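Student: sequence and computational prediction follow.
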Amino acid sequence: MPSIRTEILANGLPLHRMALEGTRATTILVAFDAGARTERPEENGMAHFLEHLVFKGGEKYDDYRKVNETAERMGGSLNAYTSHDLVAFHITVRAEATMEALDLLTDFVGRPLLDQEELDKERGVVIQEIARYADQPSAVAEELIDKAAFGDHPLGRTVLGPEEHLKTFSRDGIIAFRERQWAGSRGGAFIVGNVSHLEDGAATNELLERFPTLDAPGPFEPAPAFTPQVLVTERDSNQSHLRMIYRPDVDVTDVKQRAALTIYSTLLGGSMGSRLFDEIREQRGLCYSVYSVDHAFADVPILQLGAGLESGKCAEAFTRMKEIVAELHADGPREEEVERARAYAAGRRVLAFENTNAVARTAANQAIVFGEDIDPDQIVERFDAVTFDAVADIARRVDPTTLAIACVGPHSADEFAA
């Protein structure tokens, strides 16, 4: 069982120390409730752009070379991510380098220079990143399905934002976004793994208090009512990328319902033994890739299905995928497949939690998005405790007639009409 200690620092930032036995690694992760869904319309792409910019240096490590070379000298893996939910920065090192890694991360993330010249250079880099995604049909399909499910709501916009926005972002605007959203009370610092080299008290707290004390931001825009669309980006190709989103009638604040939704998603299309994989890929040979995945935002759940396949087989695969969801809704799952999916989902989580970075990322989502306990053992136990009846109930809560649809390939929207 992990040993977890939590305290609130002077700047409002919660500090979670999570000691895990049997590892020589330590992950330090700092995250804020400042993802893409917190952006105003004209700011779309700013959260991700800011993530890039802080790596250009802080007060002590004052250029990108010092940041990168310092991380490499301690053998560290340094990275960051921006989602609709969060922005997070993390470094994983051997335990002996914990304090040095904390000094590095809190310097360039907690007090970034945000140099104008570096901003202008990085602007071009992110525009190239946007162009790269536009060249990848599967990435376009992912962006398209969000729009089909959420429209012009922030959850329907891309994390990267449009190129025209990147061209307009000013240093003052970026600083204003950071000061509005990066409040300690809406974030968290997570130090996970072998914490034997983490200094208690003043030394650790002083480094994390490099993050300024900021007022908590206002609430994000609630998720809209589900008014799904069918969106198609036509491309002259022999491959299609299909995406479908359902919105289950699930209370995302109920950890038991979320766990049951994950088991349902697993038996539907989350493993090689799942219904989608077995029938769409193995029995019918309609595609190489087919899956389902669930995700819970702070106020709304989604169930996403996807497939990459030969364009001539898209219509048959789409029809059969819808039918499988409808069959589960009408007839429910089998006890054997629930048992297998529960074991698989729990086992995958146990294996993931062998990695200190995965534990830290999960803890950040639990604490910041949902305000829940971060004990990884409890997360596994929730999967183990999911009952057949709970999964059958989830199947009934997925309306098979109401779904958002997106496709990239040689198709038109009327091919996906009900």
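Tutor: Happy to help now that I have it. Numbers count the residues shown, from 1 in each chain.
Student: drop to CA atoms for contacts and neighbour counts, all remaining ones
Tutor: Will do.
Student: packing partners for the strand or helix carrying A141?
Tutor: For A141, the host element (DSSP states H and E) is helix 137-150. Packed against helix 137-150 by the contact rule (3 or more CA pairs under 8 Å, 6 or more residues apart in numbering; DSSP states H and E) you find helix 116-134, strand 230-234, strand 239-246, strand 404-409.
Student: and those, which is most packed in?
Tutor: The highest mean neighbour count among the helices and strands packed on helix 137-150, using mean count of other CA atoms under 10 Å, belongs to strand 404-409: a mean of 27.
Student: try this one next to it:
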Amino acid sequence: MHKKIVLTNGLRVILVPRASTSAFTVLIAFKAGSIDETNDIAGIFHFFEHMTYKGSKKRKTPYDVAEYMDSIGGEHNAYTGKEYTAYYVKASSQHFEQALDFLSDNILHPLLPESEIEKEKNVILEELKTYEDIPQDKVKELFEEAIFGESKIGKPIIGRKDSISAISKEKIKSYQDKYYYPENAVIAIAGSIPNNENKIVALIEKYFEFISSDLTLNRRAIEKVYGKRIVVKKQKTEQSNIVIGFKVLGSESKEWYALKLLAKIIGGSMSSRMFNNIREKLGLAYFVSTSYCDYRNFGYIATRAGVDNDKVDLAIRSIVNEYQKVLTGGLNDRELLNAKEMFRGSIAIDMEDSEFLAEDYALTELIEEKIEPPEELMKKYDTITRKDVEIVANKYIKDFYAAAIGPRVSKDKIAPLITNNQTPITSK
């Protein structure tokens, strides 16, 4: 069970008590992600996320921040996405108030010292280099460029070298004031929490006292997206990393459950089609996996693999062939049942983790503006039929997009390999 409370300042609070644990997680998420940034300041939300742990009103230095969290035996972290930024603390229930104090002070009262800003620029530029040196991660970024083009949703969260270098204290404060206000945030608290709702609300009102604002929830216009179809990066690597996929709708679509099941059947497990054929039968890859990426208004299903530099063409043809076999041969009931059971199992496991619960409730409310408890998800998965999944397969498995990193990858070679010639399936 959960309860949603809206405070007088517009801040939404979601309580998810769990008696089976002695720990809790408090997470606050803001509807402020990389798609809200302008090109000249790309990466500023990710930068601000870093700066919230560099000194605050109560804890002046990075050491003071770290030492305080150690003193209560807790964990803290933050992450920036394309549609949000989130911060959390996870600790034992006896430190409930200290966690709220710590989180609010870091986010609402960061000192943003100029010396730390300059140091953090170097840190993030090194982080940027790290991404460039990890092709299995970088290739996903290139795939989003291929499928979303120059749109905001297609650009990397971390920003670019020039935009990171241009960040200043004034620009950070400007973006903080514009997006970090109560109506644009959700706090979720899950796990072992006080059995006194009034006490919890009083503590949140005490510590999360935002600067007054007349702003309302950040409403984003849906931008037009024009993909590049194929993006490649030639790089000296021991293996080539590839991503092949197709556009679908995002998380607000009524087809969401069928799309999740389709991706799971295609390549979301060790018994899936991609794993069984690309790895086990053909021996083309150690790692191969298919997933559904679901932003609110945009989405895609894509398969990633790391393959021998001499077998890129064969691997791409084989991945496209597996997609097309879904259309020519259809699905079977056993695959659908297994996919549902995998979701049932992962939901049951995730519900034991207060961090997962806090994140799930907060981000669903923030992005979708609704609450869908994890235990309710399975009921909806169970309503999806094989025909439902085949309908979305027929609708979306077409117009393939590709990204690749390796020493000999090229657009000219990839283009004919992702040409689609499938025949629609008819459910038996």
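Tutor: Received the coordinates, thanks. Not measured: the values here are computed from a predicted model.
Student: if we can go back for a sec, R171 of the first structure is nearest to which of the helices and strands packed on helix 137-150 of the first structure?
Tutor: helix 116-134 (6.6 Å; CA to CA).
Student: what residues in the second structure pair up with the closest one?
Tutor: Under TM-score structural alignment, helix 116-134 of the first structure corresponds to residues 114-132 of the second structure.
Student: report the separation between the residue nearest the centre of the second structure and I391 of the second structure.
Tutor: In the second structure, the residue lying closest to the centroid (CA atoms, centre = their mean) is G81, at 5.8 Å. From G81 of the second structure across to I391 of the second structure, the span is 31 Å (CA to CA, to the nearest Å).
Student: neighbours around the nearest residue to the residue nearest to the centre of the second structure once chain neighbours are set aside, how many?
Tutor: Leaving aside its chain neighbours, G81 of the second structure sits nearest to G33 (5.6 Å; criterion: CA to CA, 6 or more residues apart in numbering). By the measure other CA atoms under 10 Å, the count of residues near G33 of the second structure is 22.
Student: ranges for the strands of the second structure?
Tutor: Remark: strands assigned in the second structure by DSSP state E are 3-6, 12-17, 23-30, 75-80, 85-92, 185-191, 230-234, 239-248, 285-294, 299-308, 401-406.
Student: could you say what helices and strands the shortest one packs with?
Tutor: Right, the one you point to is strand 3-6 of the second structure. By 3+ CA pairs under 8 Å, 6+ apart, strand 3-6 of the second structure packs against strand 12-17.
Student: what does the strand it packs on correspond to over in the first structure?
Tutor: Using TM-score structural alignment, strand 12-17 of the second structure pairs with 14-19 in the first structure.
Student: quick one: the matching stretch to the second structure mean distance?
Tutor: Mean deviation of stretch 14-19 of the first structure relative to the second structure after superposition (mean CA distance after the TM-score superposition for the first structure): 0.9 Å.
Student: now do the contacts for A317 of the first structure.
Tutor: A317 of the first structure makes contact with 280, 286, according to CA atoms under 8 Å, 6 or more residues apart in numbering.
Student: counterpart of A341 of the first structure in the second structure?
Tutor: Per TM-score structural alignment, A341 of the first structure is aligned with A339.
Student: hang on, I meant A189 of the first structure
Tutor: So A189 of the first structure corresponds to I187, using TM-score structural alignment.
Student: and for H153 of the first structure?
Tutor: Checking TM-score structural alignment: H153 of the first structure goes with S151.
Student: with adjacent residues omitted, what lies nearest to its match?
Tutor: V225 (5.9 Å).
Student: next, count neighbours for the one you found.
Tutor: 15.
Student: so who does it touch?
Tutor: V225 of the second structure makes contacts with 148-151, as judged by CA under 8 Å, 6+ apart.
Student: out of those, which end up buried?
Tutor: 148-149, 151 (16 or more other CA atoms under 10 Å).
Student: looking at those residues, which is nearest G268 of the second structure?
Tutor: Within those, the smallest distance to G268 of the second structure is 23.0 Å, found for F148 (CA to CA).
Student: surely that closest one touches G227?
Tutor: Yes. Counting by CA atoms under 8 Å, G227 is a contact partner of F148 of the second structure at 4.5 Å.
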